[in-house]
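# predicted model and sequence below, questions to follow.
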Amino acid sequence: MTGAFMGPPWQMDWRLDALATRDALPEHVRKMVDEARAELVTAKDPYFRGIDADAGLPEAMSVEPVRSTDPKGSRILYFDTYKGWLVYTFKRRIEDPQIVVVEIFWQ
């Protein structure tokens, strides 16, 4: 390793309960989750910081902080026009930075 910060595509991991929830969703919803996953792992900045930082996402998706007082904390990615969401954190490390999905919901 050269010590330089790695960039996209990012690694992604799931908490076991979030993965079980994802696997229990209908097939068409799992496809939307996979599309959301693809957007996250290829994002230049998984925090989506700044004004309109998530403007490059498809219309049915958006990202915002879970808590506005914690700018480097968890994020929520809405998909299916706010019918579902993924809550994730980004572990920014020199070696093996990764996105960790901690919760998923769809209604």
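Yep, it's here.
# could you use CA atoms for every contact and neighbour count after this?
Will do.
# so which strand or helix has the most centrally placed residue in the chain?
Central residue of the chain (Cα atoms, centre = their mean): residue 40, 4.8 Å from the mean position. Per DSSP states H and E, residue 40 falls inside helix 27-42.
# contacting residues around the helix or strand just after that helix?
Note on helix 27-42: by DSSP H and E, the next helix or strand toward the C-terminus is strand 62-65. Outside strand 62-65, the residues that touch it by Cα atoms under 8 Å, 6 or more residues apart in numbering are 48, 54, 55, 71, 73, 74, 75, 76, 77, 78, 79.
# are any of the residues you listed buried, and if so which?
48, 54, 74, 75, 76, 77, 78, 79 (16 or more other Cα atoms under 10 Å).
# surely residue 74 touches residue 88?
Yes - between residue 74 and residue 88 a contact is recorded at 5.5 Å, counting by Cα atoms under 8 Å.
# try this one next to it:
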Amino acid sequence: MTDDGFMGPPWQMDWTLKAQAARDTLPENVRKTVDAARTELVTAKDPYFRGIDADADLPDGMQVRPLESSRPKGPRILHFDNGHGWMTYTLIPRVEDPQIVVEEVFWQ
């Protein structure tokens, strides 16, 4: 718990059935990349990655941006594998139990 009373990292994470099924069908080396991206999300101080170069600490080949620029607190997209794949997710900012929900996983 942080000083302001909100829970902080590590964040809880849940996957929609569609996202989990998509992850499970990926080749093993790509699943490991998805798992590394998951680790980055659940340990991030701010999973929204707000601000200039806020995602600069992410490993090479990963980048986070808003899914829609008109919704700054809306869904995010995390690109991984140098843009060959992405995960869309939303942070549900509950005081007691905030959680990241992964809605889609894609890799090509």
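Yep, it's here. Nothing here was measured: the structure is a model prediction, and the numbers come from that model.
# please state their TM-score.
The TM-score (TM-score structural alignment, normalised by the length of structure 1) is 0.97; 106 aligned residues with a Cα RMSD of 1.2 Å.
# can you lay out the buried ones among the contacts of strand 62-65 of structure 1 as JSON lines showing secondary structure?
JSON lines is the format used below for those (DSSP: H, G, I helix; E, B strand; the rest coil):
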{"residue": "48", "secondary structure": "coil"}
{"residue": "54", "secondary structure": "coil"}
{"residue": "74", "secondary structure": "coil"}
{"residue": "75", "secondary structure": "strand"}
{"residue": "76", "secondary structure": "strand"}
{"residue": "77", "secondary structure": "strand"}
{"residue": "78", "secondary structure": "strand"}
{"residue": "79", "secondary structure": "strand"}
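# those residues: which two are farthest apart?
Farthest-apart pair in those is 74 and 79; separation 16.3 Å (Cα to Cα).
# mind checking what residue 65 of structure 2 lines up with in structure 1?
In structure 1, the residue matched to residue 65 of structure 2 (TM-score structural alignment) is residue 64.
# quick one: contacts of stretch 92-108 of structure 2?
Here stretch 92-108 of structure 2 makes contact (Cα under 8 Å, 6+ apart) with 5-7, 11-16, 18-20, 22-23, 26, 30, 42, 84-91.
# buried residues of that stretch, list them for me.
By neighbour count with 16+ other Cα under 10 Å, stretch 92-108 of structure 2 contains the buried residues 92, 98, 99, 100, 101, 102, 103, 104, 105, 106, 107.
# from these, pick the one nearest residue 61 of structure 2.
Of all the buried residues of stretch 92-108 of structure 2, residue 61 of structure 2 sits closest to residue 107, with 13.3 Å by Cα to Cα.
# from residue 7 of structure 2, how far out is that closest one?
Here the criterion is Cα to Cα, to the nearest Å. By it, residue 107 of structure 2 lies 31 Å from residue 7 of structure 2.
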